[in-house]
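Asks: okay, structure incoming, though there's no sequence with it:
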């Protein structure tokens, strides 16, 4: 095909569709907090388009791409991305013994608020926990092909495959 002709369909290897996973949103929230600062007791602290934020505010910024008055109920098409990331973080916090599951499948966002606003909480811990939750999501949802490719690469280089190695490999191959 000549370079000026329009293709009749997309080639299999040229897709640019980004799949927004909870891991991607949680890492974006951690990056946002590192850049803009962490807050407690409110979604955002300060004025402007990109203020410091609490964990939910940062997840909102990562999911929605802009400041919303209440990120948990923003009527945007990205609300599903926000809900999936916040829901997964709630599950992760509960699995770590932080927060409280009330019933199977309950993703009460007050667990995130209580965790974020705790007197002993720090920005460093919030950012590290967001990244750890993202890593756990990637580990739990890794494709069989990715796992096999990583394991083969490690074995070919006389290394033993491990979770941390896989997560580093996955980050490098995104």
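Replies: Cool, the structure landed. Predicted model, so just to flag it, every value in this text is computed and none were measured.

Asks: switch to C-alpha atoms for all contacts and neighbour counts from now on
Replies: OK.

Asks: residue 57 in helix, strand or coil?
Replies: Three-state assignment for residue 57 (DSSP: H, G, I helix; E, B strand; the rest coil): helix.

Asks: put this next to the previous one:
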């Protein structure tokens, strides 16, 4: 009998969505397993189904389960993706406020691409945002 790890992407079930915390933890695990990059969603020259990714690319992989374009988005998974991004941005505003915000709008793309940023920093921040969301929503979902 196969048992899924709690951070593995769960199969889509109509009417059931992942919490942002689950999506963020899945994204952190994805980065640890497949690698982290800066400057693009996924490493452009990567082949295979699980390319190294930036923070947002990893969130997409955790929400959708595969490399996906905006045109291929499914509503439930898009909601999972958007909620996880929002939670990450809110957490960054509290814990790592801009100067990385160079365009007047906090962006996880910009935060991911700061020179000197590390994969460990990205995964720790994702897990911190997930833990923070869990603390604030205990029993609410």
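Replies: Perfect, I can see it now. Just so it is clear, the model here is predicted, and its values are computed rather than measured.

Asks: superposed, how do the two chains score by TM?
Replies: The TM-score (TM-score structural alignment, normalised by the length of the second structure) is 0.77; 120 aligned residues with a CA RMSD of 2.1 Å.

Asks: can you show me the strands along the first structure?
Replies: Secondary structure of the first structure, counting by DSSP state E: strands at 44-45, 52-53.

Asks: average distance between the last one and the second structure?
Replies: Translated: strand 52-53 of the first structure. In the superposition with the second structure, the average deviation recorded for strand 52-53 of the first structure is 0.3 Å (mean CA distance after the TM-score superposition for the first structure).

Asks: residues making contact with that strand?
Replies: By CA atoms under 8 Å, 6 or more residues apart in numbering, the surrounding residues in contact with strand 52-53 of the first structure are 33, 36-40, 42-46.

Asks: circling back to that earlier point, in a markdown table: the strands of the first structure, plus mean neighbour count and distance to residue 79 of the first structure.
Replies: Output for those, formatted as a markdown table (neighbours: other CA atoms under 10 Å; distance: least, CA to CA, whole Å):
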| stretch | mean neighbour count | distance to residue 79 of the first structure |
| --- | --- | --- |
| strand 44-45 | 20 | 18 |
| strand 52-53 | 25 | 18 |
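
Asks: out of these, which is closest to residue 135 of the first structure?
Replies: Proximity to residue 135 of the first structure (CA to CA) singles out strand 52-53 among these, at 21.7 Å.

Asks: which ones are touching the residue positioned nearest the centre of the first structure?
Replies: Residue closest to the average C-alpha location in the first structure (CA atoms, centre = their mean): residue 26, at 2.1 Å. By CA under 8 Å, 6+ apart, the residues touching residue 26 of the first structure are 59, 62, 85, 130-131, 133-134.

Asks: tell me how far it lies from residue 136 of the first structure.
Replies: 11 Å (CA to CA, to the nearest Å).

Asks: show me the contacts of strand 52-53 of the first structure that map onto helices.
Replies: 33, 36 (DSSP state H).

Asks: any idea how far residue 79 of the first structure is from residue 28 of the first structure?
Replies: 15 Å.

Asks: neighbour count winner among the two?
Replies: Using other CA atoms under 10 Å as the criterion, residue 28 of the first structure and residue 79 rank with residue 28 on top: 22 against 17.

Asks: counterpart of that one over in the second structure?
Replies: When the second structure is aligned by TM-score structural alignment, the residue opposite residue 28 of the first structure is residue 26.

Asks: try residue 52 of the first structure
Replies: Residue correspondence to the second structure (TM-score structural alignment): residue 52 of the first structure is matched to residue 52.

Asks: and the helices in the second structure?
Replies: 20-34, 55-64, 75-95, 108-112, 119-137.

Asks: please identify the most buried of these.
Replies: helix 55-64 (a mean of 27; mean count of other CA atoms under 10 Å).

Asks: what's near enough to touch the aligned residue in the first structure for residue 124 of the second structure?
Replies: Alignment note (TM-score structural alignment): residue 124 of the second structure maps to residue 128 of the first structure. Residues in contact with residue 128 of the first structure (CA under 8 Å, 6+ apart) are residue 30.

Asks: do the one 3 residues further on as well
Replies: Contact criterion CA under 8 Å, 6+ apart gives 26-27, 30 as the residues in contact with residue 131 of the first structure.

Asks: if you set the cut-off to 10 Å instead, what comes out?
Replies: By CA atoms under 10 Å, 6 or more residues apart in numbering, the residues touching residue 131 of the first structure are 23-31, 125, 137.

Asks: of those residues, which is the nearest to residue 94 of the first structure?
Replies: The nearest member of the contacts of residue 131 of the first structure to residue 94 of the first structure, counting by CA to CA, is residue 137 at 14.0 Å.
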